[in-house]
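Trainee: from the sequence below, what's the structure:
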Amino acid sequence: MTAQQPQLRRPAHPGGPPPGFVPDLAEGSRVRAADRAHLFHSWMAQDAVDPIPVAGGSGRYFWDYGGRRYLDFSSQFINLNIGHGHPKVIAAIKEQADRLCMIASTFANDQRGEAARLIAELAPGDLDRVFFTNGGAEANEHAVRMARMHTGRPKVLSAYRSYHGGTATAIGLTGDPRRWANQNSGSASGNIAHFFGPYLYRSHFHAATEAEESARALEHLEQVIVFEGPGTVAAVVLETVVGTAGILVPPPGYLAGVRELCDRYGIVFVADEVMSGFGRVGEWFAVDHWNVTPDLITFAKGVNSGYVPLGGVVMSEAIYDSFRTVTYPGGLTYSGHPLACAAAVATITAMKEEGIVENAARIGEQVIGPGLREIAGRHPSVGEVRGLGVFWAVELVHDRETREMLVPYAASGAATRPVDEVVAACRAGGMWPVYNFNRIHVVPPCTITDAEAREGLAILDQALYRADAYTTGG
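Mentor: So this is what the prediction gives:
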């Protein structure tokens, strides 16, 4: 603890678990024991798993069996866009379960059709057809399959700083280190090449301005297309706003430039909006910020706030036309599951009625953005803050001048300690954050209030003194 650091404390919440909640530590222990006895956890060494048993959640908070409450600055897996326990969505799921829990995708279903209609209405341009999947990875798998069949070409290009899912093609598209182990095991799909997207703070193109970064990143992408062979490239797959790999907001002109390159070379432009869609960046789809229409949009997560697994692909008429008389070789048992689609209809309707997308935009512009910039001014460990809506990153550095990362890329073990300490301090303060290497991500539900956002930022502000202890510059 540095001399300047105030004592870390857990703020007094204006509530707690719901009225009548009775702490039950014994039940919490039983839940945890069952987890450890039988569950295999994703992306973890199993001996390192130490889960907190969660008893419930409401709004922007969840709590354990002891009644300890956490402000959810993670939106769980950045999918709980309308928060915990939204009554309208819960009611819709219950109503659909009473009426019809399951019907195969070969039948017409009212909730499935209505969900597709609502999503198509929100999508830009002529993206008017929807193929449902169970989640985001499958959506990206099918988008690539559609693009390859539409163009008759094998290759797909994606960015190094990206995450597109854990299935075979999706992990091959992924640029972050989770791809490495899957490649070693032989499970990653081939015919994928990676390129560098724009990232001005750590520019690969020696750019000094957003305009330079955009132009040089587009020149680089075109060079990759040319060297890979334009006639072999089926698709460029991009997270509209890069998520897990850094909350990287594209500079003005970049997405329009990608659109132009794809048009010039006959390539399908796939916008991965699994994380950035449905209000996360203060628009229904992130591409709306730049008035760009891709050929395919993949979605999941926020489409129904993760209440029931659902994802999908929204496609242009040209892609749809490729399969009017040619059988599409793909499908899923649970494509357009009635319970999931009922949750999507209720979620989208609630977001419209309650102005949730507008709230996300306002909170980002008026509370989170200014709050993070103010925090950055107090902490030498903060190199940059960036984001839109309720989708922000705090990049931590050893030295602001050199921009050396506080935790090295792909680090593990003791090297991650500086950020581990920040995360632990956030949790001790009653806020649950998201983190990745040298970054803390600020990604609360789109429904968060001004007061709740400020509460979370205050906890993060105090926790960052832990990172400051590891800085070497001013």
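Trainee: all contacts plus neighbour counts: C-alpha atoms, from now on.
Mentor: Noted.
Trainee: would you indicate which residues of stretch 202-222 are buried?
Mentor: 203, 205, 207, 210, 212-218, 220-222 (16 or more other C-alpha atoms under 10 Å).
Trainee: how about these, which pair is most distant?
Mentor: For the buried residues of stretch 202-222, the farthest-apart pair by C-alpha to C-alpha is Glu210 and Glu222; their separation is 18.3 Å.
Trainee: in the helix or strand hosting Glu421, what counts as buried?
Mentor: According to DSSP states H and E, Glu421 maps onto helix 417-428. Across helix 417-428, burial judged by 16+ other C-alpha under 10 Å covers Pro418, Val419, Asp420, Glu421, Val422, Val423, Ala424, Ala425, Cys426, Arg427, Ala428.
Trainee: what sits against the second one?
Mentor: Right, Val419. Counting by C-alpha atoms under 8 Å, 6 or more residues apart in numbering, Val419 touches Leu406, Val407, Tyr435, Phe437, Asn438, Arg439, Ala467.
Trainee: the strands in the stretch 351-474 of the chain, which residues?
Mentor: Using DSSP state E, counting those that start in this stretch, the strands found in the stretch 351-474 of the chain span residues 382-388, 391-399, 404-405, 431-432, 434-436, 439-442.
Trainee: adding mean neighbour count, write those out as TSV.
Mentor: TSV is the format used below for the strands of the stretch 351-474 of the chain (neighbours: other C-alpha atoms under 10 Å):
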stretch	mean neighbour count
strand 382-388	22
strand 391-399	26
strand 404-405	17
strand 431-432	26
strand 434-436	19
strand 439-442	26
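Trainee: one more, for comparison:
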Amino acid sequence: MLDFSEDELEELRGESQRAYDLDRAHVFHSWSAQKQITPMVVSRAAGSYVYDGEGRPLLDFSSQLVNTNIGHQHPTVVQAIKDQADVLCTINPAHANDKRSEAARLITERLPASLDRVFFTNGGADAVEHAVRMARLHTGRRKVLSRYRSYHGGTEQAINITGDPRRFRNDMGDAGTVHFFGPFLYRSEFHATTEAEETERALTHLRRTIELEGPQTIAAVILESIPGTAGIMIPTTEYMQGVRALCDEFGIVYIADEVMAGFGRSGTWFSFEHFDVVPDLVAFAKGVNSGYVPLGGVAISDAISATFADAAYPGGLTYSGHPLACAAAVATIAAMEDERMVENAAQLGETVVGPRLREIAATSPIVGEVRGTGMFWAIDLVKDKDTKEPLAPYGGSSPQMNEVIGRIRAGGVLPFANYNRIHVVPPLNVSEAELREGLAVLERAFTEPV
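Mentor: Coordinates of the predicted model:
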């Protein structure tokens, strides 16, 4: 943790006040009613902590937007960005450069052998956009199927594919997207009582959706391998393999959205590895370089890559494979490997987070269910454990939910909250002591009446 002298704190407070005033005067915030927000100033960050405008440390249980997988200000990655800036800050993506080439090699080494090429983008939403475009051009079809309770990005196509309320005001019904229900036993749409029933009925529902939409019209099925913002509902292996089989049967491209779930977040390099499936396209971003410089991409199967061997791919980005971003990715992947961050996430998820959250759920009057793996956990908060009524409505918040979030922040933890859920998604290299400290804060917040 950082330690500030009184003079440093005074200077920091002045900087932070100016930053806040200018923000409120000139910055337009995403997903917000502009007059109703009072954004927290983050003045510094280091490791698993961020510091507010007063210099107060907050244990970052959000990894910001679940992207700072290596924590804040990792010295190796910061130095790699500085070193790259001395050599080559930017270049036309038509040219080869060493850091983009090396980043592509490191990424494809961690993927199945059939996914051997990478198209770099600037982030996750445009990775999804280009994955969909590739699938449509490869198949000659237009429709894309995605599940309700999903998030795929804020750009035009990605937000229409998204299956949560953020889509509503952006959805004109003409984007060629169709939604279906995925498996989620705790809030089953299929009246299932076991995971086996939920899996079977969800697959039957998907098959019927494909048949009734017309398989010959469907370019792709896109799935978050483990849905992130929507609630970290881990599917069964049988479900994921069933989706793969349906795609094969009907000639549909299977796109794995690994933007949030990838690069160690769930305790494996990519979350689809949990299910022994191989996608045709993989969209990634966030953890590839922990957001230190914006970067995303699409890993492309040999079959789809061959579609564009002699016919130009009609898409590109000025900053595709940006040298600073790719240098950060190279250093990030090396740091994750050298420091065994993926293994740390898997171990602490199994031995610390899972057991402690289950203990909390057993005694808390408002914790309905906990679910997750690695450093990727969701806590479903309810008004009543028997009825499972959410503590906040789907697509909104509530005074009770705001009270819980306020308690967590007052305890020195920065949470990731979405509707009626608190997510436990700290950096992959969080220490056991930090985890236990943060989980104790959550326990106190969930134990008191709301």
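Trainee: hmm, back to that, distance to Tyr254 of structure 1 for the buried residues of helix 417-428 of structure 1 - can I get that in a markdown table?
Mentor: Output for those, formatted as a markdown table (distance: C-alpha to C-alpha, whole Å):
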| residue | distance to Tyr254 of structure 1 |
| --- | --- |
| Pro418 | 34 |
| Val419 | 31 |
| Asp420 | 34 |
| Glu421 | 36 |
| Val422 | 34 |
| Val423 | 33 |
| Ala424 | 37 |
| Ala425 | 37 |
| Cys426 | 35 |
| Arg427 | 37 |
| Ala428 | 40 |
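Trainee: which one of those is nearest to Arg161 of structure 1?
Mentor: Nearest to Arg161 of structure 1 among the buried residues of helix 417-428 of structure 1, with distances taken as C-alpha to C-alpha, is Val419, at 19.7 Å.
Trainee: which position in structure 2 aligns with the closest one?
Mentor: Using TM-score structural alignment, the equivalent of Val419 of structure 1 in structure 2 is Met401.
Trainee: do you know how far that match is from Trp377 of structure 2?
Mentor: Using C-alpha to C-alpha, to the nearest Å, Met401 of structure 2 is found at 18 Å from Trp377 of structure 2.
Trainee: pipe the strands of the stretch 351-474 of structure 1 into CSV and attach distance to Gln111 of structure 1 per row.
Mentor: Listed next are these as CSV, based on distance: least, C-alpha to C-alpha, whole Å:
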stretch, distance to Gln111 of structure 1
strand 382-388, 31
strand 391-399, 29
strand 404-405, 47
strand 431-432, 34
strand 434-436, 33
strand 439-442, 33
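Trainee: please name whichever of the ones you listed is nearest to Leu173 of structure 1.
Mentor: strand 434-436 (18.7 Å).
Trainee: what's that closest one aligned against in structure 2?
Mentor: Counting by TM-score structural alignment, strand 434-436 of structure 1 pairs with residues 416-418 of structure 2.
Trainee: count of neighbours near the counterpart of Ala123 of structure 1 in structure 2?
Mentor: Aligning on TM-score structural alignment places Ala123 of structure 1 opposite Leu111 in structure 2. Using other C-alpha atoms under 10 Å, Leu111 of structure 2 is surrounded by 17 other residues.
Trainee: quick one: Leu111 of structure 2 is in a helix?
Mentor: No: using DSSP: H, G, I helix; E, B strand; the rest coil, the assignment for Leu111 of structure 2 is coil, not a helix.
Trainee: got the contact list for the closest residue to it other than its chain neighbours?
Mentor: For Leu111 of structure 2, ignoring the flanking residues on the chain, the nearest one in space by C-alpha to C-alpha, 6 or more residues apart in numbering is Phe270 at 7.8 Å. For Phe270 of structure 2, the contact set (C-alpha under 8 Å, 6+ apart) comprises Leu111, Glu258, Ala261, Gly262, Phe263, Gly264.
Trainee: including secondary structure and distance to Arg44 of structure 2, could these go into a markdown table?
Mentor: Conversion of the contacts of Phe270 of structure 2 to a markdown table gives the following (DSSP: H, G, I helix; E, B strand; the rest coil; distance: C-alpha to C-alpha, whole Å):
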| residue | secondary structure | distance to Arg44 of structure 2 |
| --- | --- | --- |
| Leu111 | coil | 35 |
| Glu258 | coil | 29 |
| Ala261 | coil | 26 |
| Gly262 | coil | 26 |
| Phe263 | coil | 25 |
| Gly264 | coil | 25 |
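Trainee: buried among these? Need that as a selection in ChimeraX.
Mentor: Selection of the buried residues among those in ChimeraX, burial being defined by 16+ other C-alpha under 10 Å:
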select :111,258,261,262,263,264
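Trainee: lining up the contacts of Phe270 of structure 2 with structure 1, which overlap?
Mentor: Among those, the contacts conserved in structure 1 (both residues aligned by TM-score structural alignment, their matches' C-alpha atoms under 8 Å) are Leu111, Glu258, Ala261, Gly262, Phe263, Gly264.
Trainee: and the helices in the stretch 1-150 of structure 1, which stretches?
Mentor: Ranges of helices within the stretch 1-150 of structure 1 are 25-38, 75-78, 87-99, 110-122, 136-151, based on DSSP state H, counting those that start in this stretch.
Trainee: among the ones you listed, which is nearest Glu358 of structure 1?
Mentor: Judged by C-alpha to C-alpha, the one of the helices of the stretch 1-150 of structure 1 that comes nearest to Glu358 of structure 1 is helix 110-122, at 14.4 Å.
Trainee: mind giving me the packing neighbours of the closest one?
Mentor: Using 3 or more C-alpha pairs under 8 Å, 6 or more residues apart in numbering; DSSP states H and E as the contact test, the elements touching helix 110-122 of structure 1 are strand 129-133, helix 338-354.
Trainee: which strands or helices does the first one pack on?
Mentor: This points to strand 129-133 of structure 1. Contacts defined by 3+ C-alpha pairs under 8 Å, 6+ apart place strand 129-133 of structure 1 against helix 110-122, strand 311-315.
Trainee: same question, the longest one
Mentor: With contacts taken as 3+ C-alpha pairs under 8 Å, 6+ apart, helix 338-354 of structure 1 sits against helix 87-99, helix 110-122.
Trainee: buried stuff in the last one?
Mentor: So that's helix 110-122 of structure 1. For helix 110-122 of structure 1, burial by neighbour count (16+ other C-alpha under 10 Å) applies to Gln111, Arg112, Ala115, Ala116, Ile119, Ala120, Leu122.
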